[in-house]
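Undergrad: Quick one, fold the following:
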Amino acid sequence: MHRYRSHTCGELRASDVGTDVRLSGWLHNRRDLGGILFIDLRDHYGITQLVARPGTAAYEALDKMSKESTVRVDGKVVSRGAENVNADLPTGEVEVEVGEVELLGAAAPLPFTINAEDGVNEERRLEYRFLDLRRERMHRNIMLRTAVISAIRHKMTALGFNEMATPILTATSPEGARDFVVPSRLNPGRFYALPQAPQQFKQLLMISGFDRYFQIAPCFRDEDARADRSPGEFYQLDVEMSFVEQEDVFQPIEKLMTELFTEFGGGREVTSPFPRIPFRESMLKYGSDKPDLRAKLELVDITDVFEGSDFKAFAGKHVRALPVPDVAAQPRKFFDQLGQFAVDLGAQGLAWVRVAEDGSLTGPIAKFLTEENVAELTKRLGLAAGHAVFFGAGEFDEVSKIMGAVRVEAAKRAGHFEEGVFRFCWIVDFPMYEKDEETGRIDFSHNPFSMPQGGMDALENQDPLDILAWQYDIVCNGVELSSGAIRNHEPEIMLKAFEIAGYDAETVEREFAGMLRALRFGAPPHGGIAPGVDRIVMLLADEPNIRETIAFPLNGNAQDLMMGAPTELDEARLRELHISVRKPQPK
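TA: Down below sits the predicted model:
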């Protein structure tokens, strides 16, 4: 018999009754019922119940062991009997009568409970992550991640893509986020950067003639944590294709996402096909460029209705309305709570009206609306008895942010929100440029290496703020999974695009010398995308925080509490790396 096990803890069935077995695992739980000791033994594969009788050496040994100790047991498989079957366990029809026990590793007192979710704080869980990962939910999440990545590799290969690796030590790049830098011992005063993404390398692979590339790529960005973003390190499915237009990129990625979310989504419905929503339309209808389409409500721009109005709350401002069916009969508390939700987001309040049976409007602001206002709102918003309308007014971006969140919250509270589905969409036609409101400067709004729609002609003859780019995002349930673009593969168009954003040719040639040099040697039209693996798994696992799907994440302050990183270096090591440290002065 094998030194540690003849079977796993998830393997035994009724057909094994009478078999002598050897199991190894963790002491998950222990119960003493009428003098008989029942032990749940857990390993990677599942749980098997052990039984130890009083007066036996096995009973004495198991009774003294602490939970989460690792043990080896020998025993005989017996039937539990119909009245004692545990239908929640695959091994629930049997148990093992223990004859011999060997303690393999004793467990110290536990900092928190392993066999139950007891509300321990995240900092403690990350400090003892190796224990946290023993919990059923966390173990399931990590194995889901493993299965998803394996499926991605298989499906991408089947779609004709080739997996390739790109460098981890590279040059710093002005891609938007801060780089993590690595000092060079052999080149004093110089630094490598960890890649924020393999962007330039995957484009260089296209220029090198490899046509279809993918990689499960680690990316490193020195940025703050969010619920859907892990600080420091994250993984993405990096993809690039040659001789393609936008729809050519959409087709394999849409097929991949549909299959992944169908296979691992637990029966939840998946959007098919994915709608294409222009950026400006998304901002107007949903208040966001990552709309949650599970909310079956839409915003309506009614700014023109109040142009020249005497109603000061709306006059001269951008005004957005949210019509909500079947809520006019709700008590005042419903409206007050939604108003408080808006205030918590930064609004000064949330105006609203109800639609009465006769079509008239009632509510706090109804007296400020003229007959013409009411008629136009009724027509524009398709109002009927039972509707309520919520209004937001102010600057465009501020109103979009607040009313976009109100849209989703109102849908949830009013029963206009789909549960148990994955609602995907493509956001397309992003503006190439935007204006900095403080400086008035024209700058790139998204990705500076994207091809402008209309090419050189658009750059030379259109208002920069009207130029659209071949850029796109894929969004699911209000979570941006990825950005992508058709790349600007023509050096002269790239130089002109940067010129509009205030970069002279010398600066561009210096900052992107390697890329520009490659583009001048016959670059194919190419494009790509990079869906976030962590976010995909977060959605599939139905977890609100991305750290719940990563085995060893950093905390919100970009610290590894388990390993103690980041650490200080001693003087000898600093001298070897030609570095002196200048710490911030205390305030």
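Undergrad: rest of the way, CA atoms for contacts and neighbours
TA: OK.
Undergrad: which ones are touching Ser450?
TA: Ser450 is in contact with Ala469, Trp470, Gln471, Ala485, Ile486, Arg487, Asn488, counting by C-alpha atoms under 8 Å, 6 or more residues apart in numbering.
Undergrad: Which ones among those residues map onto strands?
TA: Among these, DSSP state E puts Gln471, Ala485, Ile486 in strands.
Undergrad: Any chance of those in CSV with distance to Asp224 as columns?
TA: Formatted as CSV, the ones in strands among the contacts of Ser450 follow (distance: C-alpha to C-alpha, whole Å):
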residue, distance to Asp224
Gln471, 25
Ala485, 25
Ile486, 28
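Undergrad: Would you show me how to pick out the buried ones of those residues in ChimeraX?
TA: ChimeraX command restricting these to the buried ones, with burial defined by 16 or more other C-alpha atoms under 10 Å:
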select :471,485,486
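Undergrad: buried sites along stretch 411-429?
TA: Neighbour counts over stretch 411-429 (16+ other C-alpha under 10 Å) mark 411-412, 416-417, 421-429 as buried.
Undergrad: Tell me the one of these nearest Ala52?
TA: Val421 (46.5 Å; C-alpha to C-alpha).
Undergrad: That closest one touches Phe261, doesn't it?
TA: No: using C-alpha atoms under 8 Å, Val421 makes no contact with Phe261, being 9.9 Å away.
Undergrad: I'd like the structure of this one too, to check against the first:
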Amino acid sequence: MLRTHTCGELRSAHVGQEVTLTGWVHKTRDKGGMMWVDIRDRYGLTQLKLEEGVTAPEVMASARELGREFVIKASGTVIERISKNDKLATGDVEIQVTVIEVLNPAKLPPFLIEDETDGGDDLRMKYRYLDLRRNAVRKNLELRHQMMKQSRAYLDTLNFIEVETPVLIKSTPEGARDFVVPSRMNPGEFYALPQSPQTFKQLLMVSGFDKYFQIVKCFRDEDLRADRQPEFTQIDCELSFVTQEDILNTFEGLVKHLFREVKGIEIEKLPRMTYADAMKYYGNDKPDTRFEMKFVELNDQVKGKGFKVFDEAGLVIGINANNCASYTRKQIDELTEYVKRPQLGATGLIYARVEADGTVKSSVDKFFSQDDLQQWAQAFAANPGDLLLILAGAEDKTRKALSELRLEMGERLGLRDKNTFSPLWVVDFPLLEWNDDAQRFFAMHHPFTSPKPEDIELIATNPGAVRANAYDMVINGVEVGGGSIRIYERPIQERMFKLLGFTEEEAQAQFGFLLNAFEYGAPPHGGIAFGFDRLCSLFGGADSIRDFIAFPKNNSGRDVMIDAPSPIAQEQLNELQIQLGTK
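TA: Got it, this is the predicted structure:
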């Protein structure tokens, strides 16, 4: 090694030792007769000291030529600092330099390599290799490393075996769009990049590998958001001879292990909530349970009073914002505009204040008596000082809008603390969801999800009422993992494909390999996949998964650093027998 120590390693115990450090020039301070250089690597930062009359003149001269981000090698003696820096791990010592060697000069970076940088997102993504030098970004990747290490350690203790599955697979019509890869040796035919290793891990169960896992790259060609990337990482797992209860206990254990080993937090047993209750009380299937503010339905209390908005609504529903009766008209108007945004589409917001004396005053007082309003307060279990926020309209749309309003109020009231974690299981999802445009059912999770045994007979008479043997893990309103008990018998899988609109020929062409495998002794099995990037961002207290991926894409799915995707040469297109259309 060119160095004897890292830049984050030296302490008072090293005083008097001759050392050599290598790294990047973080900052220089020249006071004439005295000069300091901060040298940085991924382990930390150490101060170098140069002093006229002590340091050789040629070394002083070399040091004065240093610029930010120069790569240097410095040798000298560890001495105690006169002015100690308690904010720095190495702040008790510095190096009295005897030799400085420039290993590579550097251009002035386009932004400051500091925790609080002056570089915007686009600029930092273009120069991501520089952005990765910043402490904040480096710590994110160190956390990711620990999450990966601890996941493997936990699963290894339970006899899981890590198996790599293919990256070039077959395109399937269900789910999100595939990324496709042309095959030169099979002109006109294409591979797809896997959206998940789903069928392969099921085949591994048929093969007798009863506990499989893989920390695996997956790909989906879909519109991007803060928590989505075209390529992402999953902790993918499958087990044989298990029930849903076995899987919930096993992977509840994984998440508890990660919180304990990575965050130093002990998590109690995860509560469970049915999909029906999640939708009823929170308006979505990934509820943020760090705070209450559950939905209260008011149809029985408000219908038939002459207020047209309520009388004609499919659903009247609201939340109780505790201690918010003092909200000003301006604040109420802001909330009204929030729910009227096109993304939510509410027509307005009704509110009612519970005054200090217990009386209730609402924005629709002329339609409702004080006795009526007291029934509202009773339904909400409201106390003096509370503010009731009410929406009305079509059921699904209104629940969605109120769900967003609840989260907004949680944010405004400081109830969504990133250092508080509230994980839970959501269970008993519908097996199918109806698509009006296609006029057919789609699998809510995927076509291999098993129905609840007690609901199988409903497939013929009421498919929409069939519950899935499926489960999601939700933390702080984010779905971090999901899975199901799988279908493992060919007749039931064929029945499922038929329900989803596949002909026998289509099912055989797309999934014949899996159906055939089921005839050779497939065990009962089930599994789960965790969104590893999402888990990392939650543990790191960030909103975007991009901060925890070394080289992420932007919101247009582009890598602006290497400028990809990009056109390819006509010779390559010819070789692949691909002809591009004209715009």
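Undergrad: other SSEs contacting the helix ranked longest in structure 2?
TA: Taking DSSP state H as the assignment, the helix of structure 2 that covers the most residues is helix 135-157. Judged by 3 or more C-alpha pairs under 8 Å, 6 or more residues apart in numbering; DSSP states H and E, helix 135-157 of structure 2 is in contact with helix 244-258, helix 532-539.
Undergrad: Apply 7 Å and report the result again.
TA: Here helix 135-157 of structure 2 touches helix 244-258, going by 3 or more C-alpha pairs under 7 Å, 6 or more residues apart in numbering; DSSP states H and E.
Undergrad: quick one: the helix or strand that comes right after the helix it packs on aligns where in structure 1?
TA: Once helix 244-258 of structure 2 ends, the next helix or strand along the chain (criterion: DSSP states H and E) is strand 272-274. Using TM-score structural alignment, the residues of structure 1 aligned to strand 272-274 of structure 2 are 276-278.
Undergrad: mean shift of the matching stretch relative to structure 2?
TA: Aligned to structure 2 and superposed, stretch 276-278 of structure 1 gives a mean residue distance of 0.9 Å (mean C-alpha distance after the TM-score superposition for structure 1).
Undergrad: got the buried residues for that stretch?
TA: Arg276, Ile277, Pro278.
Undergrad: Run through who's touching it.
TA: If you take C-alpha atoms under 7 Å, 6 or more residues apart in numbering as the criterion, stretch 276-278 of structure 1 is touched by Cys425, Trp426, Ile427, Val428, Asp429.
Undergrad: so can I have a markdown table of the buried residues of stretch 411-429 of structure 1 showing secondary structure and distance to Ile36 of structure 1?
TA: Converted to a markdown table, those look like this (DSSP: H, G, I helix; E, B strand; the rest coil; distance: C-alpha to C-alpha, whole Å):
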| residue | secondary structure | distance to Ile36 of structure 1 |
| --- | --- | --- |
| Ala411 | helix | 54 |
| Lys412 | helix | 50 |
| His416 | coil | 54 |
| Phe417 | strand | 51 |
| Val421 | strand | 47 |
| Phe422 | strand | 48 |
| Arg423 | coil | 52 |
| Phe424 | strand | 54 |
| Cys425 | strand | 58 |
| Trp426 | strand | 60 |
| Ile427 | strand | 62 |
| Val428 | strand | 65 |
| Asp429 | coil | 69 |
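Undergrad: mind listing the helices for the stretch 101-250 of structure 2?
TA: For the stretch 101-250 of structure 2, applying DSSP state H, counting those that start in this stretch gives helices covering 121-126, 128-131, 135-157, 198-206, 244-258.
Undergrad: ok, average deviation of the shortest one from structure 1?
TA: Okay, so that is helix 128-131 of structure 2. Mean for helix 128-131 of structure 2 is 0.4 Å (mean C-alpha distance after the TM-score superposition for structure 1).
Undergrad: secondary structure element for the corresponding residue of structure 2 for Thr378 of structure 1?
TA: Here Thr378 of structure 1 is matched to Ala377 in structure 2, going by TM-score structural alignment. Using DSSP H and E, Ala377 of structure 2 sits in helix 370-379.
Undergrad: If you count neighbours, what's buried in that helix?
TA: Residues Asp372, Leu373, Gln374, Gln375, Trp376, Ala377 are the ones in helix 370-379 of structure 2 that count as buried (16+ other C-alpha under 10 Å).
Undergrad: That helix vs structure 1, average offset?
TA: So helix 370-379 of structure 2 averages 3.9 Å relative to structure 1 (mean C-alpha distance after the TM-score superposition for structure 1).
Undergrad: Check the mean deviation of the helix or strand that that helix is followed by from structure 1.
TA: Per DSSP H and E, the first helix or strand lying C-terminal to helix 370-379 of structure 2 is strand 387-393. Superposed on structure 1, strand 387-393 of structure 2 shows a mean distance to its aligned partners of 1.1 Å (mean C-alpha distance after the TM-score superposition for structure 1).
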